[in-house]
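Peer 1: Compute the structure for the input listed below.
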Amino acid sequence: MLIVEKEPKSIAAEAYRTLRTNIQYSSFDNNIKTILVTSSGPSEGKSTTAGNLALSMAQADKKILIIDCDLRKPTVHKKFNISNEKGLSNYLIGEVKLEEVMTKYSDNLYLLTSGTIPPNPAEILSSKKMKEFLESVKNQFDSIVIDSPPVLAVTDAQILSTIVEGVLLVVATGETEKEATIKSKELLKKVNANILGVVMTKMPVKTGKGYGYGYGYGYYYYYGEDHKKHTKRGKKKK
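Peer 2: Prediction:
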């Protein structure tokens, strides 16, 4: 659910705005414009996180582009209810022009869906054309949010992490194995990815009648080599 759009006054929507602010202040020296959102495995909420983060950034009067770089099992077009007949893959192979596949969703938010699923996603994402494309759109937008396949499933997220300025790792509370999260972090670090932090999804929500399984979000992040820990959390009851 794109809760930032559907329920902008909810606590969960506020949690995404907190995430937006934390990213803004995560680097005092460098402006982080390209942000990759990934997870260890499927169904952890990475596409939902990417969509809500992009919406919250756009609400801050910034020009935002969200790109679906999951060329294997894309879902961004479903979240925003737009066509995915043609998109990024079609542009990268020269089949269409960028303006033909980029959708203006709102005044400040633009969408680029994945397009036709290719037989060689990793090769396309690691191509010179992909790097040149990302560099060119950086000059047109304040921030770019990229949705990618899970880290442990394929190499796509590792490849993309080398051409973006920051990575968010989504972890589903109570579902994601600890070892999977550690392994994902190790794989990203092997390619020198700049991990901004971890977004916790599906967090348990305490209610007056005990504990329920609600729709909560948390954001964990660290700075520097000493990994000083801080936590910002928002929760929404069903």
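
Peer 1: contacts and neighbour counts: CA atoms only from here.
Peer 2: Will do.

Peer 1: The most centrally placed residue in the chain and residue 194, how far apart?
Peer 2: What sits nearest the mean C-alpha location of the chain, by Cα atoms, centre = their mean, is residue 37, with 2.8 Å. Separation of residue 37 from residue 194 (Cα to Cα, to the nearest Å): 12 Å.

Peer 1: Between the two, which contacts overlap?
Peer 2: Counting by Cα atoms under 8 Å, 6 or more residues apart in numbering, the residues touching both residue 37 and residue 194 are residue 167.

Peer 1: please give me the structure for this one as well, since I'd like to look at both together:
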Amino acid sequence: MNPREAVVSILRRWPYVVAGVLVGALAGYLASLLTPPTYRASISMYISAQYPGDNASAAYQGSLLTAQRIASYTQLVESTRVGGQVARNLGLPDSPSQVAEYISASAVPDSVLLNIDVRTNDPQKSVSIANAAADEFSRLVAELERPLDSNRPPIVVARTVEAAVPPAPQVSPNTFLNLVVGAFVGILIGMAVAWWRASLDTTLRSSATLAEVSGAPVLGTIPQDTQVREDSSMVLREGSSITGESLRELRTNLQFVNIESDSKVIAITSCAPGDGKTFTSINLAHALAIAGFRTLLIEADLRRPRISSRLGLESNVGLTTVLTRRAQLSDCLQLVAGALNVLTSGELPPNPSELLGSNSMFSLVEEAKGRFDYVMIDTPPVLAVTDAAQLSPSVDAALLVCRWGETTRNMLGDSVAALRKVDLQLAGCVFNGAPLQRRSYQYGSYYSDAMTPSPDGASAARTTANESQAATTELRGSPPASAAYPSRPTPGPRRS
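Peer 2: The predicted structure is shown next:
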């Protein structure tokens, strides 16, 4: 998975990221509620050295002494000696070590200032301890720095710059910061979960992956169009749509498939049931028919036939009738929309695989090749049964329909391997049910605008509609394929 695919996979699973943000922010908020508030009181102490003499040398010596002492004074402020004396002065129930933990000291760089911070869960207690600690620290410094001669003043003096005043401000918890940190951590966790789910998801979600795994070109991508039902009989007969344009694109690409035959016999199959092979078979055959190609659609799914019911055709007479030599091919053809010839399944046999692999099926396809430009055969899924493989001697190539987000890499690989075992050429793949892209929405808007009624009530696409209707009417008036098109000389046996 390259970086771009990883980003797309994470964005596609955005609910995990959103859930991570919400959970992280909620955790930060709960942490703020459950954390006891902390109040801080601060005092600045001024440290000065008193050297005898008023010259510059004495002042310099005093500054050096102060710099040397101030690092030791930070530890002195945090000592249990100061903490114990503060606890006794204030009458606190806390032990000297506990009070010492409340107090922290830090020296201000390049100065003679010492900051004392006190943090407790009570704002008044913080102020009281801070002031008491400053007083005790000043007394302790004076005691430690007093010369042996008691009549002389202390060498170093600590003075309070400004006493702490109540109430002490609350410094934690910082609810806003906890929310931001929780949301950020939630984003990272959500993205990690989304990426983990994406790495476990082996379903096909891009045409590039489909082409890479199958080793065949993607001839068409049929979008998931909410305006077109999956059980629609003929999309091109329902007006302009994004799905209709994708079917026209599939028809155009199919014309350039390298098949060494005057007429092309295509088996349309899928990896598993529900991938949309019947929908593709009906609409692709119809697209070829209205483009002027002599097209025959054979319903060879003898286990779960769907073409006859979707098109409202007679299903008792059809493919099995011809294969069992009870009728001729021309007698069983049914014309749909005045352009498409359909051979329905007929009565369902107990041995569909044997019938599809028989010499009768081969002879039927050879006869159809003499009359039609395209013979489209709707077959059962490859992985479900072996019917599609049984047709390999009769067809030129196969068209594999895969469903976006449902067909897995393993399913596609197994399907391609099954076709290769019987030396059946894979002409290409069709990606069905792909989500609409932004470009498709723009095209869809273009189609909708083309059908918008004009001020006089006429359709803005009247000319295009009339041309399409004229072409359909011309084909509708044509006789059945068996009568309209003379039979070609029957070709010799096909090479295996």
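
Peer 1: wait, isn't the residue nearest to the centre of structure 1 in contact with residue 165?
Peer 2: No - proximity of residue 37 of structure 1 to residue 165 does not meet the contact threshold set by Cα atoms under 8 Å, at 11.5 Å.

Peer 1: So which residues of structure 1 form helices?
Peer 2: 3-6, 11-24, 46-59, 76-80, 88-92, 98-101, 121-125, 128-138, 156-161, 178-190 (DSSP state H).

Peer 1: Select, out of those, the one closest to residue 171 of structure 1.
Peer 2: Distance to residue 171 of structure 1, taken as Cα to Cα, is lowest for helix 178-190 among the helices of structure 1, at 7.4 Å.

Peer 1: by contact count, what packs against the closest one?
Peer 2: Using 3 or more Cα pairs under 8 Å, 6 or more residues apart in numbering; DSSP states H and E as the contact test, the elements touching helix 178-190 of structure 1 are helix 156-161.

Peer 1: Longest helix in structure 2, please.
Peer 2: Taking DSSP H as the criterion, structure 2 has its longest helix at helix 175-200.

Peer 1: which residue lines up with residue 221 of structure 1 in structure 2?
Peer 2: If you follow residue 221 of structure 1 across to structure 2 using TM-score structural alignment, you land on a gap.

Peer 1: just residue 44 of structure 1 next, same as before
Peer 2: Pairing criterion TM-score structural alignment: the partner of residue 44 of structure 1 within structure 2 is identified as residue 275.

Peer 1: Residue 10 of structure 2 versus the closest residue in space to its match that isn't next to it in sequence, what's the distance?
Peer 2: Once flanking residues are discounted, residue 275 of structure 2 sits nearest to residue 403: 5.0 Å by Cα to Cα, 6 or more residues apart in numbering. In this view, residue 403 of structure 2 and residue 10 of structure 2 are 21 Å apart by Cα to Cα.

Peer 1: Give the aligned equivalent of residue 102 of structure 2 in structure 1.
Peer 2: Under TM-score structural alignment, residue 102 of structure 2 pairs with no residue in structure 1.

Peer 1: Quick one: residues contacting the alignment partner in structure 2 of residue 105 of structure 1.
Peer 2: In the superposition onto structure 2, residue 105 of structure 1 corresponds to residue 336 when matched by TM-score structural alignment. Residues in contact with residue 336 of structure 2, defined by Cα under 8 Å, 6+ apart, are 311, 342.

Peer 1: Go again with 10 Å.
Peer 2: The neighbourhood of residue 336 of structure 2, defined by Cα atoms under 10 Å, 6 or more residues apart in numbering, consists of 286, 289, 311-313, 342, 476.

Peer 1: does residue 65 of structure 1 really touch residue 138, like I thought?
Peer 2: Yes - Residue 65 of structure 1 is within contact range of residue 138, at 9.3 Å (criterion: Cα atoms under 10 Å).

Peer 1: Please identify which of these two sits among more neighbours.
Peer 2: Taking residue 65 of structure 1 and residue 138 together and counting by other Cα atoms under 10 Å, residue 65 has the greater number of neighbours (28 against 15).

Peer 1: measure the alignment partner in structure 2 of that one to residue 341 of structure 2 for me?
Peer 2: When structure 2 is aligned by TM-score structural alignment, residue 65 of structure 1 is paired with residue 296. Residue 296 of structure 2 sits 5 Å away from residue 341 of structure 2, going by Cα to Cα.

Peer 1: Which residues are in contact with each of those two?
Peer 2: Between them, residue 296 of structure 2 and residue 341 share the contacting residues 285-286, 289, 333-335, 372, 375, 481, judged by Cα under 10 Å, 6+ apart.
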